[in-house]
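Student: This is a predicted model, with the sequence first.
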Amino acid sequence: MTIGAVVFDIGNVLIEWQPERHYDAVIGRARREALFAEVDLHTMNDAIDRGGDFRETVMACADRHPDWADEIRLWHDSWLRLAGPAIPQSVAALRGLRDAGVPVFALSNFGVGTFAVAEPEYPFLAEFDRRYISGHMGMAKPDHDIYAALEEDCGVPPGQLLFTDDRADNIAVAAARGWQTHLFEGPEGWLARLRAEGLLTAAA
């Protein structure tokens, strides 16, 4: 089927998202494992991704867990060290698609505040034709509502959307809605898929 637009997730597709790695470097693996076992930081981050205030959400979590308060505040104060670096081959794919005239969209779980921090650091985030950012929309993957909102807004039939994401649950919902999908397990596979679809040349 013809592809009318390519839809990128951002975390772990265009920008590495490995908070545990940064915490390991700062407080050591054993202490990080204890922290993450006691405090569900990823659920805290999900609240941010769904529109919660970045600073207030993190600081409230720190207040609820005084034994870990300093470590929890790192999620806010060192956020750019949690999110990065960019994945250069994926950025090149994004730009190659644009150069080829293929519409490119972002569909990402990302907070309002965290996205505002990321944009100056990663200029390619401004290069999408359309951006569907969960924090601004008040909904997040893998809820069907955010996929439906993209479909309604973009005007591209679901069967003509090619979506890549690193999470199988997010991919499963898109596939159930009739989207074409690619589970992102590394940029090489994604580039190969885009070339196989005729969207990128071998040189690109």
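Tutor: Sure thing, it's come through.
Student: Please count neighbours and contacts with C-alpha atoms only from this point.
Tutor: Will do.
Student: Mind giving me the packing neighbours of whatever helix or strand A93 lives in?
Tutor: Counting by DSSP states H and E, the element that carries A93 is helix 88-99. Helix 88-99 sits against strand 104-108, helix 187-196, with contacts defined as 3 or more C-alpha pairs under 8 Å, 6 or more residues apart in numbering; DSSP states H and E.
Student: Including distance to L97, could those go into JSON lines?
Tutor: Putting the helices and strands packed on helix 88-99 into JSON lines (distance: least, C-alpha to C-alpha, whole Å) gives the following:
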{"stretch": "strand 104-108", "distance to L97": "7"}
{"stretch": "helix 187-196", "distance to L97": "9"}
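Student: structure B:
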Amino acid sequence: MRRRVGVLISGRGSNMAALLEAARAPAFPAEVVLVLSNRPDAGGITTAAAAGVPTAVVDHRPFRGDRAGHEAAIAEELDRAGVEIVCLAGYMRLLTPFLVRRYAGRMLNVHPSLLPAFPGLDTHARALAAGVKLHGCTVHLVTETMDDGPILAQAAVPILPGDSEAPLAARVLAQEHVIYPLALRLFAAGNAGAAPAADAVLCNPLPAPPGVT
């Protein structure tokens, strides 16, 4: 039986779209049964609806100062859809322990760095400022510590001479679209509610272009 997935977004939802595309394959072990946004104007809601996927909006603004209340409303929508696994895909809200604990071991996130390096925001600028030669992205399980859960998959991209944020971000995003569906496939094929086996921890480094070491 395919696992029921809810995807949380805040914007255009490009990673959500990659998950939807992967889930179109009959053999994929998960199906996206709900795409939920905290922003009514999120472009990803339109994308999901056009693909025939149920959508919901739980606007955070009426809940100002009541993050727990906002997350309780989100949980109601996820429960209504029978969601088993939650995928964060550009969801730009810090989660409280309420939602994290409710889906402990069943909530995935994609982060634009090779964790544990550069948790948090502005990862591309920080990687460039640090002078590292490899940057990339990580899919991990969500815990109460931000960007610190068990790693499910990673992909590395080289930082090129004279690189800047925009092209680096584009190369990293392209790899996010590869490893997020892969990580979800491996996770959903495992035991329900359990952390993945060690063989689900992957690294997919891309070779540097000639002359880059």
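Tutor: Sure thing, it's come through. None of the values given here were measured: they were computed from a predicted structure.
Student: where does the TM-score land?
Tutor: Superposed pair, TM-score by TM-score structural alignment, normalised by the length of the first structure: 0.42. Supporting alignment: 117 aligned residues with a C-alpha RMSD of 3.8 Å.
Student: thinking again about what came up before, tell me which of the helices and strands packed on helix 88-99 of the first structure is the most buried.
Tutor: strand 104-108 (a mean of 22; mean count of other C-alpha atoms under 10 Å).
Student: After it, which helix or strand is next? Please name it.
Tutor: Next in sequence after strand 104-108 of the first structure, counting helices and strands by DSSP H and E, comes helix 112-121.
Student: where exactly do the helices run in the first structure?
Tutor: Taking DSSP state H as the criterion, the first structure carries its helices at 19-27, 29-38, 41-49, 54-64, 69-77, 79-82, 88-99, 112-121, 134-137, 144-154, 168-176, 187-196.
Student: can you state the direction angle for the third one and strand 104-108?
Tutor: This means helix 41-49 of the first structure. On the basis of axes from the mean of the first three to the mean of the last three C-alpha atoms, to 10 degrees, helix 41-49 of the first structure is oriented at 130 degrees to strand 104-108.
Student: any idea how far A60 of the first structure lies from A192 of the first structure?
Tutor: As judged by C-alpha to C-alpha, to the nearest Å, A60 of the first structure and A192 of the first structure stand 44 Å apart.
Student: nope, F36 of the first structure is what I meant
Tutor: In terms of C-alpha to C-alpha, F36 of the first structure sits 36 Å off from A192 of the first structure.
Student: got the residue ranges for the helices in the second structure?
Tutor: Here the second structure has its helices, by DSSP H, at 14-23, 43-50, 67-80, 97-102, 123-130, 165-188.
Student: Burial check on the nearest residue to I151 of the second structure once chain neighbours are set aside, number of neighbours?
Tutor: Using C-alpha to C-alpha, 6 or more residues apart in numbering and skipping the chain neighbours, the partner closest in space to I151 of the second structure is H140 (4.3 Å). One way to gauge burial is a neighbour count; for H140 of the second structure, by other C-alpha atoms under 10 Å, it gives 23.
Student: Is it correct that H140 of the second structure is in contact with C87?
Tutor: No: H140 of the second structure is beyond contact range of C87, at 10.1 Å (criterion: C-alpha atoms under 8 Å).
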